[in-house]
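Participant: my questions are about this predicted structure, shown below with the sequence.
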Amino acid sequence: MEQEKKPVIDKQQIDAFINEEPSEKVDEVLRKYEVEARYRKFTGPMAKIIAVIAIAMSLFHLYTAGIGVFEAIKQRSIHLTFVLVLVFLLYPATSKSPKAKVTPIDVMLAALSFFAGVYLMTIYDDLANAGGVYTQMDIYVGGLLCLLVLEAARRATGKELPIMALLFVGYALFGDLIPGQFGHRGYSLERVIEHMFLTTEGIYGVALGVSATYIFLFILFGAFLSETGMARFFNSLAMAVAGGSPGGPAKVAIFASGLLGMINGSAVANTATIGSFTIPLMKSIGYRPHFAGAVEAVASTGGQIMPPVMGAAAFVMAEFLGMSYTAIMIAAVVPAALYYLACWTMIHLEALKLGLEGLPKEQLPSFKNTLLKSGHLMLPILAIVALLLYGLTPLYAAFFTILITIVVSWLKPETRISFRGILKALEAGARSAVGVAMACAVVGFVVGVSSLTSLGLTFGANILDLSGNSLMLTLVLTAITSLILGMGLPTTACYIVAATIAAPALIKLSVPPLVAHFFVFYFACLSNLTPPVCLAAFTAAGMAGASPYKVGWTSTRLGVAGFLVPFLAVYSPMLLLQGNFGAFEVGEALLTATVGIIALSAALENWLLRGCTLPERAVLLVGALCLIIPGFWTDIIGLGSVIAVYLWQKRSLSNPPSTGIAGN
């Protein structure tokens, strides 16, 4: 065991974390690992033009949220037009393009985007009255829009998503040349463009529809919360609650990342922002650099599954399933708690194993003073939960909560949002929504081709054939599919694609639709941690000065207990509050899941009350697996195994041997 290490930090580091004083390294790391962060930074007239466009976009969405959204394609077309114009003005075409000014080609592409949006708005009513009969000009403009979406997505999200979209389009065009189950009759280019441009099953499909309504308003809500100083409040609260416990900075990372994840669904952005403070703090008290980076990556990734404001994919899930977002939010509570319990337990045991102390209590903020100073900022979060539970749609709930946020901010001078602050939040919200919107637009090619060719059903049937209709094997194959897709796709796009092609296989095996989609959603989020491509872990490695792959594999180890949560939900749907159940059944499922996660964490960390012997680790592992498998006797065996190791270690600590060292 390493020697106990005393904190060697000073009060200035803690104050910097609380007050969000990011270093230049945050921007550098973000731009390296997050494509969405590689935008131009303008000054002068161009900065004002971008601000006007972004503010106009936010005002449009607030207007439609307040009075009611337009017809589906019109709402989505205006939303996409704003996004395309912003992308072509903000994002350079290549790494060699000018970073401080737009080029004539950028202006031309922005103008063509505006033209395509206006064109669709102009012809849509006539098209509807004509029963969907289109002209050759409609196809030309539709083809132009498809190319614009692919190019904008390449700039804003990276090349992987457009390449996958083109592969799916190729499948639609040349499916008649493919033998076997995956072959189909093939479709003409004109038919594909018409399906993508003039229906709500392609580019203007469900995914873009959710982006144009719920997702944008919730991102805007997060921008207003940030403007009040909510992040500073969360950081201070995290320090007050967890900073003084063993391994305090690591627990602060868990606590702060979980809270901030409610207002920022990007794992990479959370990792860079919060990690710029927590990672040095963790290193200063004795955590190894790769472990400190892994802690932040795991904590920030969990923000996407944390109610009440989850990642953008959760809103798409609600639309796919035809359920209210409130039902999704409620179902996510227990799994999110179990995920963070797993992270907390692993970190706590690591701190005990290394003999790490927390931060000096005299340097930490007071919990009471923190609440008295900024506790009122929790009112908007409570308000949005209350409005959703009351039955308001997410659109109206977000709209009213934005207004509540502005009012609440005026309760204290230090949190008050000025008129300039309102404009700043409107601009920041629109700019933050660009990446998600582009992912939702380009993934429309995947969803559109799947609906046109029945690819989703074919792929699901093949997964079942490969697994021999075994539920466990199908779950493993689906998880692997989601993780592989997540290597190159943003979380939202990864979920949409996996839900389209893999979730049907689980549903055919009688897994409830919500549980099946949650399973896919979780692994889409967790793909941020798993090598070889794990963007949250790579970002954390850049902040920690550690090997990216070492951070990635450590993140996977720390997250292993969390990786079991989706499997637990499938075998015990009551954890998602699904099915007919009583309070006793829910309590039993919670108890066994909690003890199972703690046992697995102890086995992986090789520490419970002390270092574990090899037989003790084996018993803990067997106990954890038994608690995961539903059944009365497996639960009894699992609980008995864990309790036996706990009592044995407690006895050995009370009566230490006269010679030798217990454990390792």
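Facilitator: Structure's in. What do you need? Numbering: from 1, shown residues only.
Participant: contacts and neighbour counts: CA atoms only from here.
Facilitator: OK.
Participant: let me see the contact set for V206.
Facilitator: For V206, the set of contacting residues under the criterion of CA atoms under 8 Å, 6 or more residues apart in numbering consists of T200, V316, E319, F320.
Participant: most neighbours among these, please name it.
Facilitator: Ranked by the number of neighbours (other CA atoms under 10 Å), the contacts of V206 place V316 first, at 25 neighbours.
Participant: for the helix or strand containing that one, which residues meet the burial criterion?
Facilitator: Of the helices and strands defined by DSSP states H and E, V316 is found in helix 312-321. Neighbour counts over helix 312-321 (16 or more other CA atoms under 10 Å) mark A312, A313, A314, F315, V316, M317, A318, E319, F320 as buried.
Participant: put this beside the first:
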Amino acid sequence: MLIKMGINLIGLGMFLYHMVSTQVLLQSTIAHLNTHLTLALVLIFLSNNIKSKTRLETYLSSSLAVFSLICGLYIQLQWQELQMRMYFNTLSDLIIGGALIFLALESTRREMGLFLPIFILCVVIYPFVGHLLPEPFYCHSLGIKKTISKLSIGLESGIFQYLSISTNYIFLFAVFGGLLQAVGGTEFFIGISRILAGRIQGGPGMIAVLSSALVGSITGSGAANVMITGVFTIPLMKRTGFKPEQAGAIEAAASNGGQIMPPIMGMVAFAMAGLTGIPYINICAMAVIPAALYYFTCGTYVYLNAKRLNIGRGLDMNEKERPNRKSMFLSSLTFVVPFTLIVVLLIKGYSVMLVAFWAIVSVILIGIINRKSAKEIINGITAGVKAGSGIAASVAAVGLLATTFITSGLGVKIASGIELWSRGNLFLALLIIWAVCIVLGCVGLAITAYIVAALFGVAPLVKMGVPFEIAHFFVMYASVFAFLTPPIAVVALIAARVAGATYLKTAKESTKIALAAFLLPFLFIYSPVLLLKPKNLADVWEIPIIIVGLVVLESGLVGYLFRSYTVWERVISIAAMVLLSLFLATKGEAFLIFGGFVVGALLFLNRKITPASFLGRPPL
């Protein structure tokens, strides 16, 4: 009880500190980052204390929380002296520095699992044996003392290298998401989705797509999205005829898209703004068309599957499931007010944290107007602070990786290796970087996969002629959608549990639904009009070509267009998408003509079905 109260107090204190920091300069940059990290570490270990199953685990978590506080106070009281004696640190400096490295890795392990901290530890240790290895594996080390100084106690790199991304871009928006859920901001999205999607073939599946797109635009988290919308949409989809793995897959794919849905995209987008200096509003604008295409593709899959399974429009909702108009009107305020504020302030050029500040204030005021209790509001704030703390720990751990890459020369070697392995071929380079993003994203947080891949993946692409912001968008998208990729598809795993389905079947199906997301990063490179970066006005015609290709591709994966496909028709549909993609990559008109011919042939094979039946009406 005391620990839970302590967690709430620290969470509220951390929240208030960051809110005030948006208005008043309380501390210098280093002291601010240290305060942020210290509070995050203490909160993580105390939160784990509650989950502890044995007395030993409880004591260990409490000890680590106290140790985090000691390290934070040590730095806070003498950060200026620590900077001055970098590389010439005292024994106590090195002990605190080593402890801080351990705490960053251990907190990341507790929040994200074993893979990332073990991977980082291997990279940090590698330079100490790298000097014994032949080229191209050779690299040099700074020595133990200088390594500890560089990675932690020097305060300029390592753990502190990317912490500003967490403090200046991510933390308060994480709180905003938690707070908005607590005051019922998601009820409006789900209600309006039920009303709109009930008029379309495969209504429950469409509800999942629409509600996940809307809710995802405020949570920015695929896993959270599944738990918010999936508990309603998955049972409804199953009841109307979708198989359990299909229901789970539709929800997983739709929920994961929330990370690329403006105006509040996932934490990876904020990381991209912090890492690149690209204004967040520009990132949102660039993401509009890809997000629309992604959800259009998800909707196409649902519609075609509903036609194939003969699932109608009726939702057959019970009294509890029917949207309440009055509650929808009240909850709409929690959508309209903060979203309007966010868009207007971003367009006016306000900083991300200042935008988050006013968005949070508006949500709290609306919560009070809607008679939400203080407990509900505090719980929402605490939930958001915990989420933000976990991200702070992982960003600190990734800083260890980044600094080691730079100081040891590994980053340059890997970047050069990509050029060498691809032999200067852009597509091969894209394929290598995409594969790395998928692997890293499968086993960790999307934000860490993005930062790590961007370290060595963006430079070779820029060297090959890809514009800087497009190269970063490529890496970001690949990292985000790794969450749907087996063998470790986190979002699909959660959705499978809710659906009572087999995990691998759900993951396989969600990959089929979200296949557009795996193709879009490559299309960004060859058709930059998708990111509002056309080379000329004629490029706009590439968008309808992409839409046709995606519809044809989904029809092949589902096995239905106007009627069920034969095996050869499936092959033809996939071939059509390949030909249209080759046109986009090479600009060769022959591929466009041949691809158009194949699409026409596919429609001709389905010619006996009338357009009316495709729209869900019986033929006349």
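Facilitator: Everything's here; your move. Not measured: the values here are computed from a predicted model.
Participant: got a TM-score for the two of them?
Facilitator: TM-score of the superposed chains, computed with TM-score structural alignment, normalised by the length of the second structure, equals 0.92; 605 aligned residues with a CA RMSD of 2.5 Å.
Participant: picking that back up, turn the contacts of V206 of the first structure into JSON lines, including distance to F518 of the first structure.
Facilitator: Putting the contacts of V206 of the first structure into JSON lines (distance: CA to CA, whole Å) gives the following:
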{"residue": "T200", "distance to F518 of the first structure": "24"}
{"residue": "V316", "distance to F518 of the first structure": "12"}
{"residue": "E319", "distance to F518 of the first structure": "13"}
{"residue": "F320", "distance to F518 of the first structure": "12"}
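Participant: just give me the closest of the residues you listed to N129 of the first structure.
Facilitator: The closest of those to N129 of the first structure turns out to be T200 (CA to CA; 16.4 Å).
Participant: any idea how far Y169 of the second structure is from the aligned residue in the second structure for that closest one?
Facilitator: Structural alignment (TM-score structural alignment) places T200 of the first structure against E156 in the second structure. Relative to Y169 of the second structure, E156 of the second structure is positioned 19 Å away (CA to CA, to the nearest Å).
Participant: in terms of helices and strands, where is the aligned partner of A292 of the second structure in the first structure?
Facilitator: Structural correspondence for A292 of the second structure with respect to the first structure (TM-score structural alignment): A337. Assigned by DSSP H and E, A337 of the first structure belongs to helix 325-354.
Participant: rewinding a little: number of nearby residues for the match of A292 of the second structure?
Facilitator: Residue neighbour count, defined by other CA under 10 Å, stands at 19 for A337 of the first structure.
Participant: next one: F419 of the first structure
Facilitator: By the measure other CA under 10 Å, the count of residues near F419 of the first structure is 9.
Participant: that's a strand at K150 of the second structure, yeah?
Facilitator: No. Under DSSP: H, G, I helix; E, B strand; the rest coil, K150 of the second structure falls outside any strand and is assigned helix.
Participant: wait, doesn't it sit right on I159?
Facilitator: No. At 9.1 Å, K150 of the second structure and I159 do not qualify as touching, with contact defined as CA atoms under 8 Å.
Participant: looking at these two, which is more packed in?
Facilitator: When neighbours are counted by other CA under 10 Å, I159 comes out ahead of the other of K150 of the second structure and I159, with 31 against 23.
Participant: spatially nearest residue to that one, not counting backbone neighbours?
Facilitator: Counting by CA to CA, 6 or more residues apart in numbering, A396 is the residue found nearest to I159 of the second structure once chain neighbours are left out, at 4.4 Å.
Participant: name the pair among the contacts of V206 of the first structure with the greatest separation in space.
Facilitator: T200 and V316, at 14.5 Å, using CA to CA across the contacts of V206 of the first structure.
Participant: can you give me the strands in the stretch 301-450 of the second structure?
Facilitator: Secondary structure of the stretch 301-450 of the second structure (DSSP state E, counting those that start in this stretch): no strands located.
Participant: what segments of it are helices?
Facilitator: Listed in chain order, the helices of the stretch 301-450 of the second structure (DSSP state H, counting those that start in this stretch) span residues 325-347, 352-369, 374-408, 410-422, 426-443, 446-463.
Participant: could you say which one of those comes nearest to L504 of the second structure?
Facilitator: The minimum distance between L504 of the second structure and the helices of the stretch 301-450 of the second structure falls on helix 426-443, with 14.1 Å, by CA to CA.
Participant: what's the mean deviation for the closest one versus the first structure?
Facilitator: Compared with the first structure after fitting, helix 426-443 of the second structure has a mean deviation of 1.5 Å; criterion: mean CA distance after the TM-score superposition for the first structure.
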